[in-house]
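In: below: sequence and its predicted model.
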Amino acid sequence: MDADAVLDIAGVGFGPANLALAIALDEMDSAGRAVTARFFEAQERFGWHRGMLIEGATMQVPFLKDLVTMRNPTSRFSFLSFLHTRGRIVDFANTKTFFPLRTEFHEYLAWAAEQFENRVSYRSEVIGIRSATGPGDVEAVDVSVRVGGRDEAPRTHRARNVVIAAGGRPRMPEGLPESERIWHSSRLLDGVQAIAGSKPSSFVVLGSGQSAAEAVDYLHCEFTDAQVHSVHSRYGYSVADDSSFTNSIFNPVAVDHHFAASESVRRSLHAYHANTNYSVVDEGLIRRLYQTSYLESVTGRRRLHVHKVSRLVEVTPVGERLRIVIEFLPDGSTTTVEADALVCATGYLRADPASLLGDLLPRCRRDGQGRLLLDRNRRVATDESVKCGIYVLGYGEHSHGLSETLLSLTAVRAGELAEVLTKELV
């Protein structure tokens, strides 16, 4: 490593959070506040939930909550600017919706990411962050990056600040690893493509949230001769609360309210409003699935099977299929299904930045539950020996509120952090 080549900012991950930060920094560059930044992304190219880019599926947030508009409505990186470059702005206006197709929004994100190819290193997994100056004061950090395969020797990049936005990883049921026939919903489209040639006749989908409902709907429509089994631990899908007053919990000022609140108030807010995001489904999709189920009960040609108040108790590979035992919880009775694939729409685990921090971790402060303590600007609280900044995006839902892991405040969050970083580097 060239010891003189010190980055102002090293970014871990290049999803929407750090992409929005790159844009905010770029726009501040044009205002004469230039910083040197490089982002390290493990994927081979930009991608955001590619496995769930189902044809016809729409975003659950309005296009105004893109990478920039809530921060800078005149930005050339807005969704509307993207539509203009594609010659689709008039046609989009005629759709009379605030909620673009998910595939189109992904196209927008990729379009924005392409404009930062010179600041991103793809196929580059950050495996550790350590003090660059040993046991004394920490003026910079060394970011260890593995490029390509696991056999490659790590490379080191030195930086005055690091921004960790590693996102989440798929959460599978305990003891049930992924395989060619068992997929997390994040791999839905790839998994389907791999077995489509064998003409699958039966699927099981585990979960009660938006991804589960979309997977059920997609499989039922795509494989018109197949049986689709939806397994819930509750009676069925619950409606997402996206009403206007409730949505104010995703307003920028709500972050200030949440951060200033006591721990008991924070827990109450999360309990009150978890149904804006967790294990909930858009009402229109629930209605469509229910109508499908009812129609099939009338015609007697049932393909959609809803297993209420149930759980999986056994999943056994049998040749190229799976034998899945489903227990009805009220009386313990079981149903056995022979399936071609099992889709686990069981959510994500947020990456814990502590696992990357090496010898820096003992200098970091934690809260009463062992989580890294963040200040309002999402900087990890440390002892006075750490002079450089360690920032975390997408981790502080407990301290900054429900919007922390979502797109809603991506633009605002990036702008706040860019302001802080550029001021510190002046």
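Out: Perfect, thanks for sending it. Residues are numbered from 1 along each chain as shown.
In: hey, let's count contacts and neighbours off CA atoms from now on
Out: OK.
In: all the strands of the stretch 251-400 of the chain, residue numbers only.
Out: For the stretch 251-400 of the chain, the strands defined by DSSP state E, counting those that start in this stretch cover 304-307, 310-318, 321-328, 334-339, 341-344, 348-350, 389-392.
In: what does the helix or strand hosting residue 9 contact?
Out: In this structure, residue 9 sits in strand 6-12 according to DSSP states H and E. Strand 6-12 has contacts (Cα atoms under 8 Å, 6 or more residues apart in numbering) with 18, 35-41, 126, 143, 157-166, 425.
In: mind putting the strands of the stretch 251-400 of the chain in a markdown table, mean neighbour count and distance to residue 415 included?
Out: Formatted as a markdown table, these follow (neighbours: other Cα atoms under 10 Å; distance: least, Cα to Cα, whole Å):
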| stretch | mean neighbour count | distance to residue 415 |
| --- | --- | --- |
| strand 304-307 | 20 | 45 |
| strand 310-318 | 15 | 44 |
| strand 321-328 | 19 | 48 |
| strand 334-339 | 16 | 48 |
| strand 341-344 | 26 | 36 |
| strand 348-350 | 14 | 22 |
| strand 389-392 | 23 | 14 |
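In: take this one as well and set it beside the first:
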Amino acid sequence: MESSDTMTYDVVGAGFGPANLSLAVALQERREGGTPRPTAAFFERKPQLGWHRGMLLPGAKMQISFLKDLVTFRNPASPFSFVSYLHAMGRLPQFVNNQDFFATRQEFHDYLEWAEAKLAHQVTYGAEITQIRPPASGRRGEAIEHLEVEVRGDSLPGGTRVLTAHNIVISTGLVPRMPAGVQRDERVWHSSEFLDRFTAWNPGELNRVAVVGAGQSAAEVVRYLHDALPDASITAILPPYGYALADNTPFANRVFDPSAVDDYYYGSERSRDVIWQHHRNTNYSVVDDEVIKGLHERVYGDEVAGRNRIEFLNLSRVCGVKRAADETRVTVMSVATEETRELDVDVLVCATGYDPMNPAPILGELDSLCLRDARGRYRVERDYRIATAPELRCGIYLQGGTEHTHGLTSSLLSNLAVRSGEIVASLLDRRK
């Protein structure tokens, strides 16, 4: 049975990962001349907050400074900062004594959960926004001043709820990408689910494991498997010749500065292409120096001991997977020779990256009112709002899927705090 909420929210959020969590904090902290704080509700299909839980490997480090948290670049004095979290946990002196700008991934996830606990009343878990539509009472061609939001989930009374909202913020997260023609199952995993899948197995049953990919996740999984499965053989399938080093040097990292978003957004097509050409190696298909060195030390140690436990198939790609009972046969093609070989493995792990989120399914009929560029991509304003037809006066904001307009930071944590502040400022300005 469908239940309706009589309140009209200033903003309803689809998804509640770090991006919309940061937005919720920015809304919580924003007061404008004594006016009421914007009303908000968020819906997340997962049962709890989760950020790459499948890759919370022991000792794995963040690739960004702890200062690039939910709030600091927007409000350094915020009680929601990572430093405030450390102080609350009684670990601030010990963290400082580490003399390290990079927290472990596990600790950063714990920080996200700590911040989320203060705002849990705004979030409904186990519930997914399935459709956003104009009000049923509206007439065709009339101005659309608010939207109806349909939410479904087992956690809702009757399984369905309908809300009205002036603005929508979509942040449903990245979509795991698999090699062409390869489907996930109990023996073919994407790295996003790695730990959940791995811990469900008896390690003694994993004797042959293959990992495809050449980025940070792929290298971390190979390293982890080497340590966790001392008797197993591991095959690393690398599209390039070897793992490439991430450029995290100071000048290159300026591409993630808040000001770099303006440089990209207002730049020419040529300047945007140059940024991607020269700075893609700050994040995509690259690996941190510490991970590369640690993995190479393990490989070298095996050679010294006369045990070659990791086989590297470079310049190679997976072109097919066949499943027969407990057997998984992986067909690998060499890009260099175009020859193929078959591997029989217990498990194949695909650390093959992600595709950006696609808002079209939940936008439904509203998608036709969203403007697109010549290449069919959403036209997105500087405030992360989709450009729409004049009759749609509500804001549809994207947190993700805006790399073509806002640059490299669109799917990363680096600009989270500033972006959330810009979206809240836009919401308040449009409310006036």
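Out: Yep, that arrived. The structure displayed is predicted, hence computed values, not measured ones.
In: report the TM-score for the pair.
Out: Once superposed, the chains reach a TM-score of 0.96 (TM-score structural alignment, normalised by the length of the first structure), with 426 aligned residues with a Cα RMSD of 1.8 Å.
In: rewinding a little: could you dump the strands of the stretch 251-400 of the first structure to TSV with distance to residue 79 of the first structure?
Out: Output for the strands of the stretch 251-400 of the first structure, formatted as TSV (distance: least, Cα to Cα, whole Å):
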stretch	distance to residue 79 of the first structure
strand 304-307	37
strand 310-318	41
strand 321-328	43
strand 334-339	41
strand 341-344	32
strand 348-350	27
strand 389-392	25
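In: what's the closest of the ones you listed to residue 120 of the first structure?
Out: Nearest to residue 120 of the first structure among these is strand 389-392 (18.2 Å), distances taken as Cα to Cα.
In: what is the corresponding segment of the second structure for that closest one?
Out: Under TM-score structural alignment, the match for strand 389-392 of the first structure in the second structure covers residues 395-398.
In: what do you get for stretch 207-226 of the first structure?
Out: Matched against the second structure by TM-score structural alignment, stretch 207-226 of the first structure falls on residues 213-232.
In: so for the matching stretch, what gets flagged as buried?
Out: 213-226, 229, 232 (16 or more other Cα atoms under 10 Å).
In: now the helix or strand following the strand holding residue 9 of the first structure on the second structure. Mean distance?
Out: Later in the chain than strand 6-12 of the first structure, the nearest helix or strand by DSSP H and E is helix 16-29. Helix 16-29 of the first structure, aligned to the second structure and superposed, deviates on average by 0.8 Å (mean Cα distance after the TM-score superposition for the first structure).
In: and helix 16-29 of the first structure, how far out from the chain's middle?
Out: 18 Å (Cα atoms, centre = their mean, to the nearest Å).
In: so where in the second structure does the helix or strand following it end up aligned?
Out: The helix or strand immediately downstream of helix 16-29 of the first structure is strand 37-40, counting by DSSP H and E. Matched against the second structure by TM-score structural alignment, strand 37-40 of the first structure falls on residues 40-43.
In: before we move on, what about stretch 352-369 of the first structure?
Out: So stretch 352-369 of the first structure is aligned with residues 358-375, judged by TM-score structural alignment.
In: for the matching stretch, buried residues please.
Out: 358, 359, 362, 363, 366, 367, 370, 372.
In: stretch 182-193 of the second structure: end-to-end distance?
Out: Stretch 182-193 of the second structure has an end-to-end distance of 16 Å (criterion: Cα to Cα, to the nearest Å).
In: same deal with stretch 191-203 of the second structure?
Out: 17 Å.
In: what comes up buried for that stretch?
Out: Buried-residue list, stretch 191-203 of the second structure, by 16+ other Cα under 10 Å: 191, 192, 194, 195, 197, 198.
In: from those residues, which is closest to residue 52 of the second structure?
Out: Nearest to residue 52 of the second structure, judged by Cα to Cα, of these is residue 192 at 6.1 Å.
In: distance check, the closest one against residue 35 of the second structure.
Out: According to Cα to Cα, residue 192 of the second structure stands 42 Å off from residue 35 of the second structure.
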